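J.: build me a structure from this.
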Amino acid sequence: MQIIKSRKELKRFILQHKKSKNTIGFAPTMGALHPGHISLYEVARTENDVVVSSIFVNPTQFNNPDDLEKYPRTLENDLQTLETSGFVDAVYLPEIKDLYPNGAVSRQYNFEGIEMEMEGASRPGHFDGVGTVVEELFRQVQPDNAYFGEKDFQQLAIIKKLTEITQLSVKIHGVPTARETDGVAMSSRNKRLTEHGRKTAEIIPNTLHKVQQWFGKLSIPEINQKVKEIFENEPEIRMEYFTIADEQTLRKVEIIQKDHQYRAFLVVVIGDVRLIDNMQLSYNL
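T.: This is a model prediction of the structure:
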């Protein structure tokens, strides 16, 4: 596995493979890698000639400076994880100047409203930061295919919209959320949980599975009330928001229509660790 530490070095690597007409698969990360990340590269390996990773903790997508400071940085372990997987041909480790030559400032995008829902409502400017770094990485890596986990479903939708706005010729693939044996979504943030907090996190997938059971049998206001009651009885975990939204618009809904696809989104805080998860909903009529 080749370790690429500068934009200039990356340009040479990409040019070589473009000349050979190799297809390039890419999945950007912020490090603190876990099997969920590796699942992206496993899929990419089956669909591309060359697979590229990147590790860069992007400052413009953090609203809280403390969150940025606390974000786990485990580069040595990450490189070993990528090497051991056998799925990755090269990893790009850019410096800030490689991605933000004029300083770490986000571009502003019009994502047609999906940036204002859920995460966008609670984290103003977050998706401008995501869009800025992903657009720049796409322009430098020039992938044919890019892979993102469905755990960050709204981010996946934003990136699909980004490619439309920028007319970048990269196909975006969503990969199902990787989960621990107890159902908790794999996340770099899980490393910050205490042992007790990690056990408490099981309520997240358990609640989403209950929502799936209720969906189509109860009204959405009734489901919302049941979820609220679950967390009112859990003093060690705070629900930031729960939403059932249309998968296309990401707008929350109050009435189920059979010709639409829906997804439940749940965000909680355990201690000082913010965790997100979601689940596609099918009808139980």
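
J.: going forward, measure contacts between C-alpha atoms and count neighbours the same way
T.: Noted.

J.: state the distance from residue 205 to residue 146.
T.: Applying Cα to Cα, to the nearest Å, the value for residue 205 to residue 146 is 27 Å.

J.: now show me the structure for the sequence below, then we'll compare the two:
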Amino acid sequence: MLIFNNKADLGSLLSRYISKGSSIGFVPTMGALHQGHLSLLEQSVQNNAVTVISIFVNPTQFNNTDDLQQYPRTVEADMEKIKTISDAIVVFVPSVTEMYEDKTESTHFDFDGIENQMEGSHRAGHFDGVGTIVKKFFEYVQPTNAYFGEKDFQQLQIVKKLVKKHNIPVNIVGCPITREANGLAMSSRNQRLTAAEREAASLLYKTLLAAKKQFATKSITEIKTHVATTFLAHPAFELEYFEIAAEDDLVPTTIKQDKKYRAFIAVMLSNVRLIDNMSLN
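T.: Have a look, this model is predicted:
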């Protein structure tokens, strides 16, 4: 396993693959790896000549300083998990200075409004930070294929929009959500939950399943009322938002037969922010 801390050395290695026209797979992460990340790595290893994984906690996508400071950092354990997939994976672990040089700031992006929905409306500047760091990684790695989990479905749509609007030659591959046995979507932040809290957090998955069942017969207003009532009965949770939106533009709207819809949810549990989503049709 090759580990790089600077983009120049990484670029020197990858130039050999680029010159031969070999495919490069890329899995960007913030570390604290779990089985969801490893499933992305597995898919990349199977479909590319070389796979690069980045481990970088990006400061510009955090709107909460405490969240940034408390985000789990487990690089040594991450390396061991990566080895279980393949010893040939290239690992890029840059510093903040390496990625941002002397100015840790994000660039402002126009993602045609999808950046203002849900996560964007609750986390000011979040998607500018995401767009900034992903664009930098794409420039340094020059991947053929880049793999993103659908747990962060809005982020996945943002990255697809970034690639389209900036004419970046990379294929974005969305991968299914990996879940715990109780249905909780796997997330690095789950590490901050106690065993009891992690079990209780299955409520998100159960709520989404109920919304999916109701979607065929209930109005959006009725479904949202049911969700709000559900969380009022569980005071350990603070419901931040629950939305039903079209997958393409993420705008909460009335149902149209020719569109695909998803339910999106975000909650706070013991100062840990959890998000999830589910296809409804």
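
J.: can you calculate the TM-score here?
T.: Structural agreement between the overlaid chains, expressed as a TM-score with TM-score structural alignment, normalised by the length of the second structure, amounts to 0.98; 281 aligned residues with a Cα RMSD of 1.0 Å.

J.: and residue 205 and residue 146 of the first structure? which has more neighbours close in?
T.: With other Cα atoms under 10 Å as the criterion, residue 205 of the first structure and residue 146 differ in neighbour count, and residue 146 comes out ahead with 23 against 19.

J.: next, the contact list for the more buried one, please.
T.: Under the criterion of Cα atoms under 8 Å, 6 or more residues apart in numbering, the contact partners of residue 146 of the first structure comprise 25, 26, 27, 44, 170, 171, 172, 173.

J.: before we move on, what about residue 100 of the first structure?
T.: Counting by Cα under 8 Å, 6+ apart, residue 100 of the first structure makes contact with nothing.

J.: residue 245 of the second structure is in what secondary structure piece?
T.: When secondary structure is defined by DSSP states H and E, residue 245 of the second structure falls within strand 237-246.

J.: ignore what I typed, I meant residue 148 of the second structure.
T.: Assigned by DSSP H and E, residue 148 of the second structure falls within strand 145-149.

J.: from residue 32 of the first structure, how far out is residue 195 of the first structure?
T.: Using Cα to Cα, which is the criterion applied here, residue 195 of the first structure is 18 Å from residue 32 of the first structure.

J.: pick out whichever of these two has more residues nearby.
T.: A side-by-side neighbour count of residue 195 of the first structure and residue 32, using other Cα under 10 Å, places residue 32 first with 22 against 10.

J.: what lines up with that one in the second structure?
T.: Structural correspondence for residue 32 of the first structure with respect to the second structure (TM-score structural alignment): residue 32.

J.: run through the residues that contact its match.
T.: Residue 32 of the second structure makes contact with 72, 73, 74, 75, 77, 78, 188 under the criterion Cα under 8 Å, 6+ apart.

J.: spell out the residue ranges of the helices in the first structure.
T.: Along the first structure, the stretches classed as helices by DSSP state H are 7-19, 35-47, 65-70, 75-85, 96-99, 119-122, 126-141, 153-166, 195-200, 203-214, 220-232.

J.: nearest to residue 106 of the first structure among these would be which one?
T.: The minimum distance between residue 106 of the first structure and these falls on helix 126-141, with 5.2 Å, by Cα to Cα.

J.: find the nearest non-adjacent residue to residue 201 of the second structure, please.
T.: For residue 201 of the second structure, the nearest residue in space outside its immediate sequence neighbours is residue 184; the separation is 6.4 Å by Cα to Cα, 6 or more residues apart in numbering.

J.: thought the one you found was touching residue 202?
T.: Yes - under the criterion of Cα atoms under 8 Å, residue 184 of the second structure lies in contact with residue 202, with a separation of 5.0 Å.

J.: compare these two (neighbour count), which wins?
T.: In this comparison of residue 184 of the second structure against residue 202, neighbours counted by other Cα under 10 Å, the higher total goes to residue 184 at 23 against 17.

J.: how close does the more buried one sit to residue 277 of the second structure?
T.: 11 Å.

J.: just to revisit the earlier point, give me the mean distance between the strand holding residue 245 of the second structure and the first structure.
T.: Taking mean Cα distance after the TM-score superposition for the first structure, the mean distance separating strand 237-246 of the second structure from the aligned residues in the first structure is 0.5 Å.

J.: show me the contact partners of that strand.
T.: Contacts of strand 237-246 of the second structure with the rest of the structure, by Cα under 8 Å, 6+ apart, involve 118, 220, 224, 227-228, 231, 251-253, 259-270.

J.: check stretch 159-178 of the second structure too.
T.: Taking Cα under 8 Å, 6+ apart as the criterion, the residues outside stretch 159-178 of the second structure that touch it are 35-36, 40, 111, 131, 134-135, 138, 142-151, 156, 185-186.

J.: how about a cut-off of 6 Å?
T.: Contact with stretch 159-178 of the second structure is made by 36, 144, 145, 146, 147, 148, 149, 150, 151, 186, as judged by Cα atoms under 6 Å, 6 or more residues apart in numbering.

J.: residues contacting the third one?
T.: For residue 145 of the second structure, the contacting residues are 25, 170, 171, 172, taking Cα under 6 Å, 6+ apart as the criterion.

J.: what do you get if the cut-off is 7 Å, keeping everything else the same?
T.: Under the criterion of Cα atoms under 7 Å, 6 or more residues apart in numbering, the neighbours of residue 145 of the second structure are 24, 25, 26, 170, 171, 172, 173.
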